[in-house]
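1. Fold the following for me, if possible:
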Amino acid sequence: MAAIVATVAYLGLEARAVEVQVQLIPGLPAFNLVGLGDKAVGESRERVRGAIAAMGLALPPKRIAVNLSPADLPKEGSHFDLPIALGLLAAMGVVDAEALADYVIVGELTLDGRIAPSPGVLLAALHAAEVGKGLICPAAQGSEAAWASSVEVLAAPDLLGLINHLKGHGLLAAPRPGEVELDAGGPDLRQVRGQETAKRALEIAASGNHNLLMVGPPGSGKSLMASCLPGILPQLDPAEALEVSMVQSVAGALEGGRLTRTRPFRAPHHSASMAALTGGGLKVRPGEVSMAHLGVLFLDELPEFQRAVLDSLRQPLESGVVSVARANAHVTFPARVQLIAAMNPCRCGYLGDPGLACARAPKCAADYQAKVSGPLLDRVDLHVEVQAVSAADLMLPPPAEGSAEVAARVAGVRAVQAERYREHSIRTNAEAEGELLEAFCTPDDGGRTLLAQAAETMRLSARGYTRILRVARTIADMAGSAAVGRIHVAEALSYRRQPPRN
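-> As a prediction, the model looks like this:
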């Protein structure tokens, strides 16, 4: 007897079709599983054996051969348990193999026959929709799979309940899509006292999706302002929410099938490794830069990160994707993030304060800031100095304007950009390049003259030049100006980092 069921293998955010081929061969009892599976796949034999025994069934006294085809595609994860078990039950004649042919099957089995959650169910559901099949998955992830609305989803709590459904004895209820979280909450800009220049830079960054670096002494509010950023960014639209949820699904972080409309905010510790930040590991998983896709990646204490780890962000910040190369596969994850970074001016943090600065100033500042490479800083659009907050500032009443007012202005500016680029594949000014940069971001005569002078004086790189054009375009949008003028270029230049002179 032989049976074939369909499942998937995950390669980045791509779900590739896999056939689980099960055959019962006369001979000494054995259970062999082949097809380039990892250790979790190899261990599925014992989980399948235990789950079937929990239903009161015994494996046939024959040689059981299971092949995961294509054999040269690496298979990782425990979600192969359920398709292997159902394929084996079909080969034994317990379930109808033809009834399984219309489904893609994923799920982990426990020894008592329950079907446990496994990462990547949303990707499997979208793949099933593409190939015109239904999906069989764990009950805990039915609401996640239901977001692929054109797919019939069977979300079963255990193996016995699934078999009863397939035989028509006890039908499973169709799952409903999970809830949509509209606002995850967070700090409000009213909590920030003073820092008008930094708040202006934060609004510019939010309006055009620009990268931002804040430099200032400890306790000046850098981390607080960064954590306020998600509250002033526009919510994810349905297509963006699905993109973000796909990354969370493959990382196993999509709980209860709940999709969020709030943009991701990730703040990894400075001890994070390169694999943690950009993705990788023994089993390739998305890193922090991918978990922050279409949201904010906040790097606090920027120079404390390992230099090689920081430099690994240079390619994702330009291309919006991160590629993890392995000997047997190349995995690509999306990484369209807005980088917000914060750092002290020196190791002690009090450069420029005669009463608190260390004896090594200003050399300690040069050494400390040199830990961050110039090419990475060149990819940061806005550099702003954050001043220390005095006790008198803290005693002032809270600002009249909070996150809600700023968010309304940011949404208006984003709407202008959406209209401008509606026929193109980009969303914001920060992504404009080539012909779009020339068509929409070129300043008027006064702005061009100022920019040409600044390019020579500040020794701007080609990347720095284009980034000033993008920031100036955003500032013009905030001012309601159709043209990029000299004043907009001047403000954009004021936020540009000048390289140290020899």
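
2. okay, CA-based contacts and neighbour counts for the rest of this
-> OK.

3. what about residue 323, which SS state?
-> With DSSP: H, G, I helix; E, B strand; the rest coil as the basis, residue 323 sits in strand.

4. this one as well, want them side by side:
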Amino acid sequence: MSGIGRSAAVALLGVTGRRIEVEAHLTSQLPAFSIIGLPDTSLGEARERVRAAAANAGAPLPARRITVNLTPAAVPKRGSGFDLAIAMAVLAGADVAPHVDERVVYIGELGLDGRLRPVPGVVPMLLTARDAGVARVVLPTGNADEARFVRDVDVHPVDSLRAAAIDAGALLPPVEVEPVLVPPALPERSPVAELADIVGNPVGVRALVTAAAGGHHALFVGPPGAGKTMLAERLPGLLPDLDDEAALEVAAVRSVAGHGAASWTTRPPWEAPHHSASAVSLIGGGSGTVRPGAVSRATRGVLFLDEAPEFPRAVLDALRQPLESGRITVHRAAGAAEFPARCQVVLAANPCPCGNAGSAQQPCECPPAAVRRYLGRMSGPLLDRMDVRVRVPRVTTGLIRGADGATPTTAEARQAVAAARAVMRDRLAGTGWTRNAEVSGAWLRGPGRAVPGATAVLDHALDLGTLTMRGWDRAMRVAWTLADLQGADRPDDRHVRDALALRSAL
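-> Presented below is the predicted three-dimensional model:
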């Protein structure tokens, strides 16, 4: 006597999912339980979890040979999120749960007591199920809050294997259990600080507002205590709220990273890793499940690297590709996982190891070779990708007295940023771009040409070799942002020169 049961699950590689068919074949042979279809170690251990959970749920597995196949077999399957799908397929094959539908996706890890435990990555799993035409998804109660943000898919939370089996037609008496919930998320540091607190630094404030309006990467160079970190921490407060599409992309990354119910946010995320961070923690990876790095967790938001020259050069250079493409692909033996990385990168750096190079008040104690070696940790190709590069001077009492409340408030600056972005969206409608930082060089030299003769200074720098073609494009993108902030139809000579001045540091 043999029976076959089928259910469905989702396999994740990065934030990309694949619907998996789970087949369970039960035969009248010596009792055994095997899982095939390229499972990893944690998935292979599902045998014991499913057996114990089924027994404690009141539906012990029959003493037969059970073979579970995960199809397509060539797709790597990782993690414990397949437990519920495997258990339901086996119970269907044993005629315990006759109404298990292979068009229903089952997600969840089983505890030995039969309760369902939440798993990371539920948001991209639900998106995969929705795109595959799945009508219903059964998942742990602990993932219900996280799942409610994905629309157009019927989500059915259950607290135990028994509840899932009863839902599929098992003739078992319901038993109330305490659901396993995710720990409450710690309040995240949300650096929404007041821009008007910055005094005596009009160039830094202008550079910050410009970067916020156009979505530009920025580098602040200055001595310790000049306010580089203060500037960077005020950038998220100037950015507009995320729309539904952007918020869902952010939620998918944060879900894979294990943020649970806190995955959904309408505010741009903020990531500020320490300079001791490794390339894997910054870019993403891992020996088992591929997890997103800081550059992906900051997508649609800000990645701030304080004391940038203190990061290993190889770590900084790993940012060059995602800065250009807005995506990062992590290659491992099991396959390539792709994550979004469309974030604004802000670097802060001292001008030398002692921090006093170029200061009129404090003499620099570093030899020239040490200064070159220190700043040389930020490679030329990386710096070339920084649209805005300004020096932040040390604030003096004279600058404080001369400021006289000239710095705009966060609300005023955010309103100016929102107005400039609205102009950008209207101008770039139909192109697939929404911000000036995204436009191509072909657009800048075609439909997005500046006023005739306005680019002469950039052309001259390009001919002299002091500006690369990438630098030309990035300077023109900043010029467009300055024009949008000032209400001009096209960049003129003044906007271009100001944009070049905002690239003057280093």
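
5. TM-score of the superposition?
-> The TM-score (TM-score structural alignment, normalised by the length of the first structure) is 0.92; 488 aligned residues with a C-alpha RMSD of 2.3 Å.

6. Map residue 317 of the first structure onto the second structure.
-> Using TM-score structural alignment, the partner of residue 317 of the first structure in the second structure is residue 323.

7. Quick one: the strands in the stretch 301-450 of the first structure, in order.
-> Ranges of strands in the stretch 301-450 of the first structure, per DSSP state E, counting those that start in this stretch, are 321-325, 330-334, 338-343, 382-385.

8. Can you check which of those strands gets nearest to residue 101 of the first structure?
-> Nearest of those to residue 101 of the first structure, taken as C-alpha to C-alpha: strand 330-334 at 29.0 Å.

9. So which elements touch that closest one?
-> Applying 3 or more C-alpha pairs under 8 Å, 6 or more residues apart in numbering; DSSP states H and E, one finds that strand 330-334 of the first structure contacts strand 321-325.

10. For the strand it packs on, give me the average deviation versus the second structure.
-> Taken over the aligned residues, the distance from strand 321-325 of the first structure to the second structure averages 1.2 Å (mean C-alpha distance after the TM-score superposition for the first structure).

11. just how off-centre is that strand within its chain?
-> Per C-alpha atoms, centre = their mean, to the nearest Å, the displacement of strand 321-325 of the first structure from the mean C-alpha position of its chain is 13 Å.

12. Report the buried residues of that strand.
-> Of the residues in strand 321-325 of the first structure, 321, 322, 323, 324 count as buried by neighbour count, 16 or more other C-alpha atoms under 10 Å.

13. Repeat that for stretch 441-453 of the first structure.
-> Going by neighbour count (16+ other C-alpha under 10 Å), the buried part of stretch 441-453 of the first structure is 441, 442, 443, 447, 448, 450, 451.

14. Would you mind giving the residues in the second structure matched to stretch 147-161 of the first structure?
-> Counting by TM-score structural alignment, stretch 147-161 of the first structure corresponds to residues 149-163.

15. An error on my part: the question was meant for stretch 373-385 of the first structure.
-> With TM-score structural alignment as the criterion, stretch 373-385 of the first structure aligns to 379-391.

16. The stretch 301-450 of the first structure: helices as residue ranges?
-> Assigned by DSSP state H, counting those that start in this stretch, the stretch 301-450 of the first structure shows helices spanning 307-311, 314-319, 363-369, 374-377, 391-395, 403-420, 435-441, 445-457.

17. Would you check how far apart the equivalent of residue 451 of the second structure over in the first structure and residue 431 of the first structure are?
-> Matched across to the first structure, residue 451 of the second structure falls on residue 444, judged by TM-score structural alignment. Counting by C-alpha to C-alpha, to the nearest Å, the gap from residue 444 of the first structure to residue 431 of the first structure is 21 Å.
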